[in-house]
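A.B. asks: sequence isn't available, so here's the structure alone:
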């Protein structure tokens, strides 16, 4: 069994991008590339737009 980290542990990698915070709890290196476990903190209204949202493009 692979040990996992706590998201508040200061030694685990925390990646901040576009107002979201991603914490690597179990890395691919720890599982021989089989999977990873990421804690994602996305504030309300954050993240990608809903599926099917229409985006107007300029020509």
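C.D. replies: On my side now, so go ahead. These numbers come from a predicted model, not from an experiment. Numbering: from 1, shown residues only.

A.B. asks: going forward, measure contacts between C-alpha atoms and count neighbours the same way
C.D. replies: OK.

A.B. asks: number of nearby residues for the residue nearest to residue 14 when sequence neighbours are not counted?
C.D. replies: Closest residue in space to residue 14, ignoring its immediate chain neighbours: residue 23 at 4.5 Å, by C-alpha to C-alpha, 6 or more residues apart in numbering. Residues lying near residue 23 (other C-alpha atoms under 10 Å) number 21.

A.B. asks: take a look at this one as well, against the first:
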């Protein structure tokens, strides 16, 4: 059952640590939804090409 809240109202959600690694929480549950911690060095796509050269030549 969700509680109706007005815009701008402050409240304290309950956070449960679901997974921990090296002393840091890596997965938490807030309001029934799971959230994951992404490390600072997480890959954001593919690796850049080496020396900016094309891999496939025509």
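C.D. replies: Here it is on my side, so go on. Just so it is clear, the model here is predicted, and its values are computed rather than measured.

A.B. asks: any idea what the TM-score is?
C.D. replies: Here the superposed chains carry a TM-score of 0.31, computed using TM-score structural alignment, normalised by the length of structure 2; 33 aligned residues with a C-alpha RMSD of 3.1 Å.

A.B. asks: the residue nearest to residue 14 of structure 1 against residue 17, yeah?
C.D. replies: No: the pair residue 23 of structure 1 / residue 17 is not scored as a contact, 11.4 Å apart, by C-alpha atoms under 8 Å.

A.B. asks: and the residue nearest to residue 14 of structure 1, which of the three is it?
C.D. replies: Following DSSP: H, G, I helix; E, B strand; the rest coil, residue 23 of structure 1 is assigned to strand.

A.B. asks: how much space between it and residue 41 of structure 1?
C.D. replies: To residue 41 of structure 1, residue 23 of structure 1 is 8 Å away according to C-alpha to C-alpha, to the nearest Å.

A.B. asks: likewise residue 20 of structure 1?
C.D. replies: 6 Å.
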